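Novice: Mind folding the following:
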Amino acid sequence: MQCLYSNVTQHCQEASSFTGEACKLVSYCGPECQKAHWPEHKKACKSPLSKSNWHPAWDLENRGPAWASGQAATNLHNPFGANKYMWGNVPAIDVLRLGQNEGSQHAEDIALLFAASGDLRNVVKTITNLPESFEHGVQITINDREFDVVARNTILLLFAFASLDQERPITEIAECLIHLWYSAFLPASLVSSLRSRVGPLVSPTYNETAYKAQETIHKKMWKFRSGNTLLVNLQKKEWRRLEQFLHVPEGLGFEEAKKTRSATVMAPERTDYRDRWYYKDATPSMRLAKHRFREDGLLLPFGHPRSEFNSPNPTLFQTPNHWPMDDKADPLDGWSIGGVNKMSTSATLDMYGKLFSYLRDEFSKFLDRLSKVKIDFQLYHLDVKDLPPHLDKEAYNRIEVSNITDRAYVGTATTLKLLFPLLQTPQQNPHATIITLYLNATFETVRMGSVEEQDSNIEAIFDYLRLGPEMLPFLLSSPQSAVMYKVWDSRSMVLDRDKFFGRFMALDRFDMISTALGVDMKKTNTIIEPWPMALKLKLPQKGAQEEFEFLLASNHTGWERYVEWKWAK
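Specialist: This is a model prediction of the structure:
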């Protein structure tokens, strides 16, 4: 990485090796360049958020936070903004884990179904983890009921394939994918590349549907130089919408789009909510990095210049005066925080800079595998309940369903009844698995329990937060204090999650579902650990404190539970 000052002026073209001692968010070639850049960088480095003793405004003003009274007090979560999930909210997983299941020497083609895919992160993770020795074909079927998600997935794949066909450098393509996926604003050159590479592939398809009814499904397949294919199944009216994802609404410029996004992610009425989240961050530098991403929406290293990123990302701005996600959506949610934090970068506390480097590596590996492995993609935009008739029975090695098995969505019984006929039989493949995720089940069961159960293991929270017993009277007398909310937000990390999920399984009648459908919940997961976000270490083990602090700073709870299902013998 170059010295930050080289991005601001021609004064320096040296590599960076010197990081500012205070925030460790930017790097320079040495003290001279750091001093030259100080007038600009001190705005962040001397910000109140950079102080280790920073406290939320409501705490300093000795008042209750916004959710403590009025209508907000009647709601548990108080989400704000739109409810589209353009980015993953749990870390990417390899749904195949071939070496530990079928075996790295598996000598047959593989078929994978992402029945409620969300973004492409699990697809990327699975393909990058294919063994180098794997020489067979992969069929990947991707479905989501949200059109914006399907459109973006289609465009990202088309851009990747078209760029590979043009023999663009893999690292360059990877960085473009990062910004198309996560950055609210793009360089004009990237918008131009998006339209020139994807536009000629998508635009003619709408004309092909001219004489078809609006609701008719029209299939379009592209074949690329690698031999890989992409088959997209959309209604006639949706092909027109897909082409529109290459353009922002007429008249929407940079300033207007910036105001639109800020109205959600920097809304004045949400200041207390943001402060609550910032107060949980592991370091002041993490607070600063998160705040900067909120301000500009660019997934870049903290010190990277922003001036050329002045064109609204058309895949995110499809409606004037509307940002498609809520104000808590964060690119960090979709990737392993441990993997991201292990990235070696000169700015050692720049989490978004580390995420950028991590994704550049992951996407580069993905692109490399796309060029070497025969992969056929199919994309659908359907409610999962309408999907099975379009697919072959007993065809898939793995079916991943996200958290549609949560009670608020499709539920366990219906999901398994719908999708198990699509899974390979034990005779075809004894490792064939349906992967389900429960994001809300443990939480809902905890709420059914007693107050004593919900507050159990409070001693462990005090140890992690470094609170002495003398703090207990203060907390009891100050239930709206920032420290009290930090304690409250830590509870999920220390409660007996197995006990509460066991109650959920009984309430949801896993036993009856298994018997009725002839399926079994695996006693031991072989693809993804049951509780991937839960704390693995305990104080005073080395790394336990850092593990806790990073989980607390995330949007995860530790209650994310994966269950793997197989056909009964």
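Novice: contacts and neighbour counts: CA atoms only from here.
Specialist: Fine.
Novice: so who does the nearest residue to D383 once chain neighbours are set aside touch?
Specialist: Using C-alpha to C-alpha, 6 or more residues apart in numbering and skipping residues adjacent in sequence, the residue nearest D383 is R145, 4.8 Å away. Contact partners of R145, counting by C-alpha atoms under 8 Å, 6 or more residues apart in numbering, are A116, H381, L382, D383, V384.
Novice: The same query, at a cut-off of 10 Å, please.
Specialist: Residues near R145 by C-alpha atoms under 10 Å, 6 or more residues apart in numbering: A115, A116, S117, G118, Y380, H381, L382, D383, V384, K385, D386, L387.
Novice: If any of those are buried, give me the ChimeraX selection for them.
Specialist: A single ChimeraX command is used to select the members of those judged buried by 16 or more other C-alpha atoms under 10 Å:
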select :115,116,117,118,380,381,382,384,387
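Novice: Which two among the contacts of R145 are spaced furthest apart?
Specialist: Among the contacts of R145, the pair separated by the greatest distance (C-alpha to C-alpha) is G118 and D386, at 16.9 Å.
Novice: Would you check that D511 makes contact with T412?
Specialist: No: using C-alpha atoms under 10 Å, D511 is not in contact with T412; the gap is 11.5 Å.
Novice: Share the number of residues neighbouring the nearest residue to M343 once chain neighbours are set aside, please.
Specialist: Of all residues not flanking M343 in the chain, K354 sits nearest, at 5.8 Å (C-alpha to C-alpha, 6+ apart). Neighbourhood size, K354 [other C-alpha atoms under 10 Å]: 25.
Novice: same question, K84
Specialist: There are 16 residues near K84, going by other C-alpha under 10 Å.
Novice: same thing with the one 4 residues further on?
Specialist: Using other C-alpha under 10 Å, G88 is surrounded by 20 other residues.
Novice: That one contacts G118, doesn't it?
Specialist: Yes: using C-alpha under 10 Å, G88 is in contact with G118, at 6.5 Å.
Novice: So K220 versus W239, what's the distance?
Specialist: For K220, the distance to W239 equals 10 Å [C-alpha to C-alpha, to the nearest Å].
Novice: now E108
Specialist: 34 Å.
Novice: Ok, I399 next?
Specialist: With distances taken as C-alpha to C-alpha, I399 is found 27 Å from W239.
Novice: Okay, strands next: where are they in the stretch 401-550 of the chain?
Specialist: Taking DSSP state E, counting those that start in this stretch as the criterion, the stretch 401-550 of the chain carries its strands at 433-438, 519-521.
Novice: one more, for comparison:
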Amino acid sequence: MATMLLDGSLICANSGHDGSTCTQAGKFECNYCHLYCGKNCQKAHWKTHIRDCRKNPLLDPNWRPAWETENREPAFMGGPRLQHFNFKKKYPWGNMPAFDVLNLAGNEGANYNRDLNLLFAASGDIRNCVMTLASIPDGCKSHMKVFLNDRDADVVGRNAIILLLALIEDDANVAADNIIHLWYSSFISQSLYDTLNGKIRQLVQEVCKKIEGKASGTVLGKTWTFGSRSLRLVLAKNQWLELLASLEVPRGLTAERAQDIRRSVALAPERVDFRHRRYFAQPPGGRASAEKFREHGILVPFGAPRNSFTIPNPTLFRDTESWPLKDDADPINGYRLDKIKVFPCDAPANDLYGKLSFLLKDLITRFHRRLQNSNIQFHLLNVNAQDLQNYTGQVMFDRIEVANITDAGYLGMGQTLLYMGPLLKQPSDNRHATLVALFLNAVDEIFDDSEKRKAISRDIQEVWKYMDPKPPTGPYDAGIIVSDIATQQVRDVDKYFDMYMKLHHFDMLCELSGMEFKRKPTIIEAWPLKVKKRPHQKGAKEEFATLLSSGDSGCERYMEWRFK
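Specialist: Here you go, the predicted model:
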């Protein structure tokens, strides 16, 4: 990373600020935010430091949201809800923690060496693919085919660029730095921009030249080979041209203009109550580092220099007028917060985004190492999930991960089994072959107003066993509001999901599809984010607080299906 030394340690926070150019390692930690090489640099950096730290209201343990201090009803309770503040609503970052869809050690075995085929049917970004390949044990030497599909061509294009950055670069550290910032930072360095418009542009431009005379809807697939690895991308002509355009900053877009556009969404005054609701559930360091990321949009540790990130990320800034992400989009949502908090690294203990940057550096480095030592074929598609059978040829899959297209508002479980089931290997080929489905909305759909009335008193009493209740300060007391939100974390999720399965006739789906769901999952827990500890157990309150601050509900349900 540009903010690290060769040994992986962070550069002193005084580097690049106030005209200073310290290049020593940051070894001494301020209580909250910065790392310094010594007292002299801390003193020289004090004007910046005091704003970030001593005079930062978000670091005050007694901080309260604006709606409470202004004694007004918060925007999320009444009036215009502004739930769809940014109508572009692109999703270049995942909103569920990444997981390993293989878990070879718990299924086929750590030394499994038969061919493995993986399908991410509605991939969104590539976090699950990266996590899976990075987690493969060294003893596994399988040849692999990895299919990544998404119906958003922009998402597919970014995934292709990220994979190309990994495939063209031999240095794992350089590849990891490039991928982290292309993926998550709103601004990138000149060196990364040169790579995009050097090697990557050359690869894409060759395809665009071949299709100059073709009709706009013409579909073309291109395979790039890198030793024993390859990447095949299938797009329509207009999408290839859009991919080429996404490598270059739109004409007339300055860094200052881009930052203003992004902040108009990420720091929208109209959404301050929504941000503060999330912040109030976070520890001081969490909310301060979250606000810092919203201000700058660059995924580096809190006190790290940002002066080398001068170019708007062209894969995110696609025009001169808009920022495509929702205002609550957050890189942290794609990874387990409890894992981020304890990840061993040089970032200050309170700096969650700094810790995330180190976690990602480790993850992507391991992913790059796996690519270097494997025979892997990537296939990237941009089709509706129900049409995938027409694009995967004769390939049958050991794992199919479908995200939450199984929710009733999308394909639903029945149609997912109808379209995806035929692509899953039979037990005679691999008895561990599994389709992994996610339900984000099932419990909420069952937990209607009548259920809320029955459960509210019971659930709030349970919440108060994990949280220390305090007398309300007024009608819009933040503690009471957040306690009410926390009731979803103590909800009887098994009860409501059982009701959901009956409502949607899961027993009939098993009969019709010839498939069954695993009573004991072997890849990912059924409720991976649910609070596991009872209130009286050691660490229960900390576990509860981490879930509450994450923005996850604990009602997220995974389900694993296989052929009988």
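Novice: Quick TM-score on the pair, please.
Specialist: Here the superposed chains carry a TM-score of 0.94, computed using TM-score structural alignment, normalised by the length of the second structure; 551 aligned residues with a C-alpha RMSD of 1.7 Å.
Novice: so the residue nearest to M343 of the first structure sits in a strand?
Specialist: No: assigned with DSSP: H, G, I helix; E, B strand; the rest coil, K354 of the first structure falls outside any strand and is helix.
Novice: Contacts only, for it.
Specialist: 300-302, 337, 339-348, 360.
Novice: Which ones among the residues you listed lie within helices?
Specialist: I337, G339, V340, N341, R360 (DSSP state H).
Novice: Out of those, which end up buried?
Specialist: Using 16+ other C-alpha under 10 Å, the buried members of these are I337, V340, N341, R360.
Novice: my guess is the first one contacts L552, does it?
Specialist: No: judged on C-alpha under 10 Å, I337 of the first structure makes no contact with L552 at a distance of 11.6 Å.
Novice: Show me where the stretch 351-500 of the first structure has its helices.
Specialist: 351-370, 412-419, 441-448, 451-454, 458-464, 471-477, 482-490, 497-507 (DSSP state H, counting those that start in this stretch).
Novice: Could you say which one of the ones you listed comes nearest to A213 of the first structure?
Specialist: Between the helices of the stretch 351-500 of the first structure, helix 412-419 lies closest to A213 of the first structure; by C-alpha to C-alpha that is 28.4 Å.
Novice: mean per-residue distance, the closest one to the second structure?
Specialist: Here helix 412-419 of the first structure, set against the second structure after superposition, deviates by a mean of 0.6 Å using mean C-alpha distance after the TM-score superposition for the first structure.
Novice: And that helix, what's buried?
Specialist: Applying 16+ other C-alpha under 10 Å to helix 412-419 of the first structure flags T412, A413, T415, L416, L419 as buried.
Novice: So between E108 and W239 of the first structure, which is more surrounded?
Specialist: W239 (26 against 12).
Novice: What's the separation between that one and Q10 of the first structure?
Specialist: Separation of W239 of the first structure from Q10 of the first structure (C-alpha to C-alpha): 46 Å.
Novice: and what of A506 of the first structure?
Specialist: 66 Å.
Novice: Between those two, which is the more surrounded one?
Specialist: A506 (11 against 8).
Novice: which residues does that one contact?
Specialist: With C-alpha under 10 Å, 6+ apart, A506 of the first structure has these contacts: M512.
Novice: any idea how far A442 of the second structure is from the equivalent of it over in the second structure?
Specialist: Aligned counterpart of A506 of the first structure in the second structure: K502 (TM-score structural alignment). Using C-alpha to C-alpha, K502 of the second structure is found at 12 Å from A442 of the second structure.
Novice: cool, and K495 of the second structure?
Specialist: Counting by C-alpha to C-alpha, the gap from K495 of the second structure to A442 of the second structure is 12 Å.
Novice: and these two? which has more neighbours close in?
Specialist: For K495 of the second structure versus A442, neighbours defined as other C-alpha under 10 Å are more numerous around A442 (23 against 11).
Novice: follow-up on the earlier one: gap between the match of A506 of the first structure and P422 of the second structure?
Specialist: Distance of K502 of the second structure to P422 of the second structure, computed by C-alpha to C-alpha: 24 Å.
Novice: D170 of the second structure too?
Specialist: D170 of the second structure is 38 Å from P422 of the second structure, by C-alpha to C-alpha.
Novice: ok, now which ones touch the closest residue in space to I179 of the second structure that isn't next to it in sequence?
Specialist: Sequence neighbours aside, I162 is the residue nearest to I179 of the second structure in space, at 5.8 Å (criterion: C-alpha to C-alpha, 6+ apart). By C-alpha under 10 Å, 6+ apart, the contact set of I162 of the second structure is D125, I126, V156, A175, A176, N178, I179, I180, L182, W183.
Novice: Now do the end-to-end distance for stretch 204-220 of the first structure.
Specialist: Stretch 204-220 of the first structure: ends 10 Å apart by C-alpha to C-alpha.
Novice: do the same with stretch 144-153 of the second structure
Specialist: Start-to-end span of stretch 144-153 of the second structure (C-alpha to C-alpha) is 24 Å.
Novice: Equivalent analysis for stretch 524-539 of the first structure, please.
Specialist: Stretch 524-539 of the first structure: ends 26 Å apart by C-alpha to C-alpha.
Novice: Near the aligned partner of S216 of the second structure in the first structure, how many other residues are there?
Specialist: Aligning on TM-score structural alignment places S216 of the second structure opposite Q214 in the first structure. Here the number of neighbours of Q214 of the first structure (other C-alpha under 10 Å) works out to 14.
Novice: Can you give me the distance of Q214 of the first structure to I110 of the first structure?
Specialist: 34 Å.
Novice: just A184 of the first structure next, same as before
Specialist: 35 Å.
Novice: Of those two, give the one with the bigger neighbour count.
Specialist: Neighbour count, other C-alpha under 10 Å: between A184 of the first structure and I110, A184 has more, with 25 against 18.
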